[in-house]
Each structure stands twice: as structure tokens, then as C-alpha cells.
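# Any chance you can model this:
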Amino acid sequence: MNKTLKSILSLVLCVCFVLALSACGKQNNDTTANNTDTNVSNNNVTDDNTDDSADITPEESTAGDSNILVAYFSWSGNTQQVANWISDKTGGELFRIIPEVEYTEDDVFDRAQDELNNGTRPPLSSHIDQEVMEQYDVIFVGFPIWWYDLPMPVWSFLEEYDLSGKTIIPFFTHNGSSSGASSISTVAELCPDSTVLTDDYFTYSGNNVDEAESAVDEWLTELGYNN
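Model prediction:
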């Protein structure tokens, strides 16, 4: 009887030990995931989320009847979604700002910071002919907030063209920098001969961008650009 009891107790202790190891393993995995999320969030590039980056197709620049251009940089698709709504509602022509060497999930955080710190203007793969650019009176410029400022491809775009006399209207997605941090003042500095609407920009959380269409409607109506 004692021998049987000892066997049962040993079996129970083994089962408890295995369950304890399993619980510890799960706790360690959860802690690692939470730490990873925190580290990524602190890099300030998640203002435009990093999902579905490979599914974005660039638009070609074409001359048309509209005097409105909707130019945007988007890595994840959040800013692109807002750009599409603005184009649909204003009749503006879309142009995606694309660096020759596109960002990847492996390099985007460090590369974005290094480019900003070093003032690197990455060359772009798509361009607008100057005579086409001249037809636009209003340019909506869209971007995510990266490292509290414009992504450097947007610097490249704004410095490439003579935008004198044009109205520049910023819009951006973010993950906490709802005021745009330094980005709006940067746009104004890069376009000194343009009218930059520094107080009338559009801002929306990238995490909830699917819900932003009505906010875009209201914003464009207030500006007088909603068809």
C-alpha cells in the first residue's frame, strides 16, 4: 500500500513540475513579446504601421485637368489610404513618393533615424515633369511621422521642384505625435516661397486610419476643397 501511494505521489509531483515549466515558458514568451513591442514603439517609425508594405503599387505621374496634386510617402499603407480619400474627394491627381532603395522591415528604423540625423536626401524613383508640376496650384503633401519629423524622401520631393506660389497642405498619420512634432515647420522651411497651411493640416492615428474617412470629409469641407 505504501509503495502504491509513493508511486501516485511521485506521478502527481512530476505532472505539477511539467505544468510549472510550461507556465514559466509562456510567461517568458509573453515578456519577450511585450519588450519587443515596446522597443519598436520607441523607435518612432511606427507612426505609420508596418503591415502590408509590399502591397502598395506606385502611381505614375500624368498631366491632367486638375490643378490639385496629392503627393504622399507611405511605407505601410496608412498614409496612402488618406491620400486616396483626398484624391477622390478633391479630384486631385495622385503621386506616390518612392525612394530608389525602398525601406524594409529589417532596416527601416535605423535607416530612417540615420538619414534624418545625417540630412540624407534619398534619391527618388519617380518624378514629375516640371511642366506637369507647373499646372498644380494646390499640393496636398502626405507622410507618416518618423522620428518626430518628415521621412527624408519627403525632403527629397519638396526640394526637387520649384513650388513658388503654390499652396501646400500637409496631412499625416502618427502613433502619438498628433501635432506633427517638427514635421510641419520642416515643410514650411523647405517651401519658403509657398503658402504652407501650418495651422490647417490633417492628422490621424495610423492605428485607426480605417475610421478616418469622415474626418477627411470634414477637414476638406472646412478648407473648401471637398467636391
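# CA only for contacts and neighbour counts going forward, please
Will do.
# hey, which helix is longest across the protein?
Taking DSSP state H as the criterion, the chain has its longest helix at helix 2-42.
# so what secondary structure elements neighbour the helix or strand following that helix?
Remark: after helix 2-42, the chain's next helix or strand is strand 68-72, criterion DSSP states H and E. Judged by 3 or more CA pairs under 8 Å, 6 or more residues apart in numbering; DSSP states H and E, strand 68-72 is in contact with helix 78-90, strand 93-96, strand 138-144.
# can you put the ones you listed in a markdown table and add distance to T4 and mean neighbour count?
Formatted as a markdown table, the helices and strands packed on strand 68-72 follow (distance: least, CA to CA, whole Å; neighbours: other CA atoms under 10 Å):
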| stretch | distance to T4 | mean neighbour count |
| --- | --- | --- |
| helix 78-90 | 65 | 21 |
| strand 93-96 | 75 | 24 |
| strand 138-144 | 68 | 26 |
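# To L5, which of those lies closest?
helix 78-90 (63.8 Å; CA to CA).
# rewinding a little: export the helices and strands packed on strand 68-72 to TSV and tack on distance to S66?
Below are the helices and strands packed on strand 68-72 laid out as TSV (distance: least, CA to CA, whole Å):
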stretch	distance to S66
helix 78-90	9
strand 93-96	7
strand 138-144	10
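# V12 is nearest to which of these?
Checking the helices and strands packed on strand 68-72 against V12 by CA to CA gives helix 78-90 as the closest, at 53.2 Å.
# In space, what's closest to D193 - neighbours in sequence excluded?
Spatially, and ignoring its direct neighbours in sequence, D193 is nearest to S164 (4.7 Å; CA to CA, 6 or more residues apart in numbering).
# Another sequence for comparison is provided below:
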Amino acid sequence: MKRLILSMAAMIIVAAMQAKTLVACYSYTNNVERIVTALRSQTAVDVIKIEPAEKGLDYAANNYALGTQLLNAIRSNPNDASSYPATDPVKVNMNEYDMIVIATPLWWSQMAAPFQTFLFHYGPQMAGKNIGVIVSSASSGISGVVADAKRLIPGGNFVEPNLWIRSSQTSDAASMISSWLEDIHYNDLTTGISSMTTENGFGITASHGFLSASGEFGTLSLYNLSGNKVVDATECPVSTSALVPGIYIAEASNGNRSVKLKISIGGR
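Just a heads-up that it's a prediction; the model follows:
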């Protein structure tokens, strides 16, 4: 075991915080809005609503002719920002959130075009975060929407199962959401860990790309928010530069005692 005594004057970038959830949603027929309202009644979340910049458009007219046109433009050149329809600006600091729930309608087996615009701009900022997917549709399966989400959030940690609420089931959204939150172990994903304690004689520090522990520890471990161990070390410091930016759980232990701390890695 290695004992490290760390100066309290050192520049520390540890963030001991309560986990927060953001719900980002777009609602065309108000079904998604009802679903999000039901979600907010069961757990504390922040919500941002995506709105098209051009108002009053009927995406469903003529058998979704306009909606199909927008989807085809994205499909033909998905890496070009000009392929995506303009939406109203939103202000959101993704660094504040551990989990993002995206709630969107399905258009012709794909994610609604305005919501794709939002994810095109903000999806890369969701790397390392837990991503929950809620989709509203009349009948079609949601695999295409999930594929769009994974394309637009390439570094996201997608939790399963996804939640598919058909239009005819919207009135049952509350009970379906309750079951879904249990299925994805939402409380485990979002339970905050208190700030560093000294009761067990340990301390944990993340600073300048390295993870260290103080006290007579045996192992220093780091877990992502899915519970997967990504670091298992017996000596410090440990470089974290190769890890995906995000929120992690650090644990210092000697077999009989341990301390845990939620930390932020990657300049958050």
C-alpha cells in the first residue's frame, strides 16, 4: 500500500455534486409534451423544449411531404449543418448534467427533423453521459430513432431499455414512465454521492489529468456511471487523460474501509 499526503493548497478540479438530469424534448402533436409532463411529476428534472425557427409549418400535410423532405435532406448529407432545419436557440450547459433524457416523436421511422438539429449541435457535448431515449409514435418501431440518436450522440452511454409510447398509450404515460425508470435503475444512475469524507482516513483528488488518493489505501478504482470499472490501481497517481470525458465514481479502499466520490473528468 502506498501512502500519499496531498496538500490542501493544490489546485483541485474535483466536483462533488448531486447528479442532475436534463430532459430535452420536441413535441409536434403535444404527445411528447404530455409524456414529459408525466415524467416531471415523478422525478426532479430540468427541461428544455426544442422549437422550429419557422412557425406554423404543417409537417404532416400531404402525407408528411414537408417532414419527409427535411428528413431526406439530413439523410443525404448528415454531416453538414445546413442539412438540418433551423430551430430556436436554446441555452444549456451540458456540464451540469449526468444524465440526458431525449424525448421526440418519430417521423417515417426516423427522429423528427427539428430534434435532429438540436442533437447535431449538442450531441457531442453529451459524451460520457447516460442517455435515455423516449419516443412517441403512432405505430412504427423506434429502432430508426435510436440509430439517429446514437449517430448524433457518438460518445453517449445509452441506457436500456428505450421507452416507446404509442400515441394510443399517451394516457398511460405515467405508469409506463414509472416502470421504465425502474427498468433502467434510474435511482442508481442519478443518486449523488456526498463530498469527500475523512471518516475512513481516505481522500480522493482529481487534478490536471491525474487521479490520486490519500490514506493507507489498497486499491483505487474508477467506475463509469454504468457501474463498469475503468481503472483499478494500487499506486498513485493514475492518469485519466485517456478516459472519455464525463462523470465517474472514484473509490479508495483497503478491504475493510472505503470512501467514494463522484468526480468530473475532462475539463468539466
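# Check the alignment and tell me where the residue nearest to D193 of structure 1 lands in structure 2.
Under the alignment by TM-score structural alignment, S164 of structure 1 pairs with A127 in structure 2.
# same deal with L220 of structure 1?
So L220 of structure 1 corresponds to L181, using TM-score structural alignment.
# Which secondary structure state is assigned to its match?
Look at L181 of structure 2: counting by DSSP: H, G, I helix; E, B strand; the rest coil, its state is helix.
# Could you pull up the residues touching it?
For L181 of structure 2, the contact set (CA atoms under 8 Å, 6 or more residues apart in numbering) comprises N187.
# Can you tell me how far it is from N130 of structure 2?
L181 of structure 2 sits 13 Å away from N130 of structure 2, going by CA to CA, to the nearest Å.
# just K20 of structure 2 next, same as before
Distance from K20 of structure 2 to N130 of structure 2, counting by CA to CA: 11 Å.
# and if you look at N31 of structure 2?
Noted for N31 of structure 2: a distance of 24 Å to N130 of structure 2, by CA to CA.
# for S175 of structure 2, same thing?
S175 of structure 2 sits 22 Å away from N130 of structure 2, going by CA to CA.
# And those two? Which one has more around it.
Higher neighbour count among S175 of structure 2 and N130: N130, with 24 against 12, using other CA atoms under 10 Å.
# Quick check, the more buried one in contact with E160.
No - between N130 of structure 2 and E160 there is no contact under CA atoms under 8 Å: 10.1 Å.
# Now do the same contact list for Y26 of structure 2.
Per CA under 8 Å, 6+ apart, neighbours of Y26 of structure 2: 32-33, 49-51, 103-105, 114-115.
# Those residues: which two are farthest apart?
Within these, two members stand farthest from each other by CA to CA: E33 and P114, at 14.9 Å.
# how about S109 of structure 2, what's its partner in structure 1?
Aligned partner of S109 of structure 2 by TM-score structural alignment: Y148.
# Its match: what's it in contact with?
Residues counted as contacts of Y148 of structure 1 (CA under 8 Å, 6+ apart) are 44, 177, 180-183.
# For G176 of structure 1, see how far away it is.
Y148 of structure 1 is 10 Å from G176 of structure 1, by CA to CA.
# And F73 of structure 1, by the same measure?
Relative to G176 of structure 1, and taking CA to CA, F73 of structure 1 is found at 19 Å.
# ditto for E115 of structure 1
For E115 of structure 1, the distance to G176 of structure 1 - CA to CA - is 21 Å.
# higher neighbour count, those two?
G176 (18 against 15).
# Where does that one sit: helix, strand or coil?
Strictly by three-state DSSP, G176 of structure 1 counts as coil.
# any idea what it aligns with in structure 2?
That one, G176 of structure 1, aligns with S139 by TM-score structural alignment.
# Distance check, its match against Q169 of structure 2.
11 Å.
# And for L222 of structure 2?
Separation of L222 of structure 2 from Q169 of structure 2 (CA to CA) stands at 41 Å.
# Likewise for I177 of structure 2?
With distances taken as CA to CA, I177 of structure 2 is found 11 Å from Q169 of structure 2.
# Settle it for me: which of these two has more neighbours?
For I177 of structure 2 and Q169, the more surrounded residue by other CA under 10 Å is I177, and the numbers stand at 20 against 16.
# show me what contacts the more buried one?
Contacts of I177 of structure 2 (CA under 8 Å, 6+ apart): 38-39, 163.
# Just confirm G155 of structure 2 is within a helix.
No - secondary structure of G155 of structure 2 (three-state DSSP): coil, not part of a helix.
# And it, what's its match in structure 1?
Residue correspondence to structure 1 (TM-score structural alignment): G155 of structure 2 is matched to D193.
# joint contacts of K20 and N130 of structure 2?
98-99.
# Aligned to L57 of structure 2, what sits in structure 1?
Aligned by TM-score structural alignment, L57 of structure 2 pairs with T104 of structure 1.
# And its match, how far from D110 of structure 1?
11 Å.
# where do the helices sit along the stretch 51-200 of structure 2?
Ranges of helices in the stretch 51-200 of structure 2, per DSSP state H, counting those that start in this stretch, are 61-76, 113-122, 143-152, 173-183, 186-190.
# now these in a markdown table, with distance to S212 of structure 2?
Shown next, in a markdown table, are those (distance: least, CA to CA, whole Å):
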| stretch | distance to S212 of structure 2 |
| --- | --- |
| helix 61-76 | 45 |
| helix 113-122 | 32 |
| helix 143-152 | 33 |
| helix 173-183 | 34 |
| helix 186-190 | 24 |
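# Tell me which of the ones you listed is the most buried.
Highest mean neighbour count of the helices of the stretch 51-200 of structure 2: helix 113-122, a mean of 22 (counted as mean count of other CA atoms under 10 Å).
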